[in-house]
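*Asks:* model the structure of this input:
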Amino acid sequence: MFESNASSESDASELRGVLWDMDGTLLDSEKIWDVAVAELSLELGRVLTAEVRTSTLGNSMQGALRKVFAHTGTEATEQSLGWARDWLTDRVGHLFSEGIPWRPGAKDALGLAREMGLGTALVTNTERGLVETALETIGREYFDFTVSGDEVEEGKPHPAPYLLGASLLGLDPSHCLAVEDSPTGSLAARRAGCSVLLVPSEVEVSAEPGYVLRDSLVGINADELRSAWCDARSATSS
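*Replies:* Here you go, the predicted model:
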């Protein structure tokens, strides 16, 4: 069982922090990953299928690479995984440097959370080098802390990234709303004890206890952000 290092608070009656996923939630970067992962699959000798690509969405780097390796029949050794990680990181970094589009409403939603005085952290499976490149687009001023996939024991769907994000903010996860787009990330947030505002991007995600679904972040206001946290939390406890 996984527990937060943050001190537990007896009064869990208000939203105090927002934990933001990055790829597919704040930035429309999954399409960039589509290009790079497809190219890697070809480099390994087989055309990537839509099914395999979909299965990698929201995965850690190692998780995604192992699925591509299984698809291409490539032996997953420490050396081969290291080569593929470097190849994919270099390619995505180059594509990121050409510009990353925002997801609809995401920039305004980031500003809203800051205006509300909430603690905020970026929590992503993407590794630190690429996160630093992406932050040039997003803006570091929107976050008190950032958590990347290579800074935790395991990436999403393990709860470790969200537990660390909440801990850095000094909050119990129950006081936090995670904003996610993928099944993998949403599961990680729920396992950590966060409420989840789920805004699907590349794949459909079914409603689950603890999730509140929204078509996009466009036009979201403070009351709706608080209600998403409250409704998701109520659904989990009912």
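
*Asks:* C-alpha from now on. contacts and neighbour counts both.
*Replies:* Fine.

*Asks:* how about the strands of the chain, start to end?
*Replies:* 17-20, 119-123, 145-147, 176-180, 195-198, 211-213 (DSSP state E).

*Asks:* so which of these gets nearest Pro159?
*Replies:* Proximity to Pro159 (Cα to Cα) singles out strand 119-123 among those, at 10.8 Å.

*Asks:* here is a second sequence; please produce its structure as well for comparison:
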Amino acid sequence: MKKAVIFDMDGVLIDSETFYFERRMDFFQAKGIRPGSVQLKDYVGKSEEQTWRMLVPDDDQKRYMLRREYAEFRDKNRIDFTKALRDSVPIVLSTLQSQGITMALASSSPRSEINLMLEDCQLRDYFSFVISGEELQESKPHPEIYLLSKEALGCERNLAVEDSTLGIASAKSAGLYTAALKQPFPMNQEAADVVINQLEELLELV
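*Replies:* Model (predicted):
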């Protein structure tokens, strides 16, 4: 029986949620503008579009202009993916690969950020399929990203690894057994089939 593991990126492979949040808050502070929410939990697991609607909820034109300006700010203040990568990721991925497990990466992040992470951390060869939020009609918690991943992999058994409430809902709606990686900040992961403290625990699940 062919088995697959489908990983989310932010909060799972890389410890990035806090960095992204603080970078957005720094940008808005520099602009002298209060964002729609200053709570980290309101942004975890959201697509770029959902994030910006949270940051600037009531003014489409203002949102559009700030998003363009933020792109330049982001490029000047990039995350170091090699430092954000969880220490256990290389050994977990290589072990799964050696066991014949097919792997995919299904992230709401922009394709450019996903590609940078894969290149910087030298992880591209582990994944048979990669999909970003930009390529979807519907964002998490809609199951589209996991349904497309399942179809592309063509395996009989699929396990999703998520961290956010929205991501867990997406994977469960697609019919996947879902493991939630516990986070250092409050996050509702009750809908997951199992909550794990470390990625290494996946090796026992598959």
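
*Asks:* please state their TM-score.
*Replies:* Here the TM-score for the pair of chains, by TM-score structural alignment, normalised by the length of the second structure, is 0.86; 202 aligned residues with a Cα RMSD of 2.3 Å.

*Asks:* sorry, back to before: to Val52 of the first structure, which of the strands of the first structure lies closest?
*Replies:* strand 176-180 (20.6 Å).

*Asks:* and that closest one, which stretch of the second structure?
*Replies:* Matched against the second structure by TM-score structural alignment, strand 176-180 of the first structure falls on residues 158-162.

*Asks:* quick one: average offset of that stretch versus the first structure, please.
*Replies:* After superposition onto the first structure, stretch 158-162 of the second structure sits on average 0.6 Å from its aligned residues (mean Cα distance after the TM-score superposition for the first structure).

*Asks:* chain center to that stretch: distance?
*Replies:* 12 Å (Cα atoms, centre = their mean, to the nearest Å).

*Asks:* what's in contact with it?
*Replies:* 3-8, 11-12, 150, 168, 171, 176-181, 206 (Cα atoms under 8 Å, 6 or more residues apart in numbering).

*Asks:* may I see the buried residues of the longest helix seen in the first structure?
*Replies:* When the first structure is scanned for its longest helix (criterion: DSSP state H), the result is helix 78-97. Under the neighbour-count criterion of 16 or more other Cα atoms under 10 Å, helix 78-97 of the first structure has 81, 84-85, 87-89, 91-93, 95-96 buried.

*Asks:* cool, and stretch 136-153 of the first structure?
*Replies:* By 16+ other Cα under 10 Å, the buried positions in stretch 136-153 of the first structure come out as 138, 142-143, 145-152.

*Asks:* and what of stretch 93-101 of the second structure?
*Replies:* 93, 96-97, 101.

*Asks:* so how far is Leu55 of the second structure from the residue in the second structure sticking out farthest from the centre?
*Replies:* Ranked by distance from the centre of the second structure (Cα atoms, centre = their mean), the top residue is Gly32, with 28.8 Å. Computed as Cα to Cα, to the nearest Å, the Gly32 of the second structure to Leu55 of the second structure distance reads 13 Å.

*Asks:* and what of His142 of the second structure?
*Replies:* For His142 of the second structure, the distance to Leu55 of the second structure - Cα to Cα - is 21 Å.
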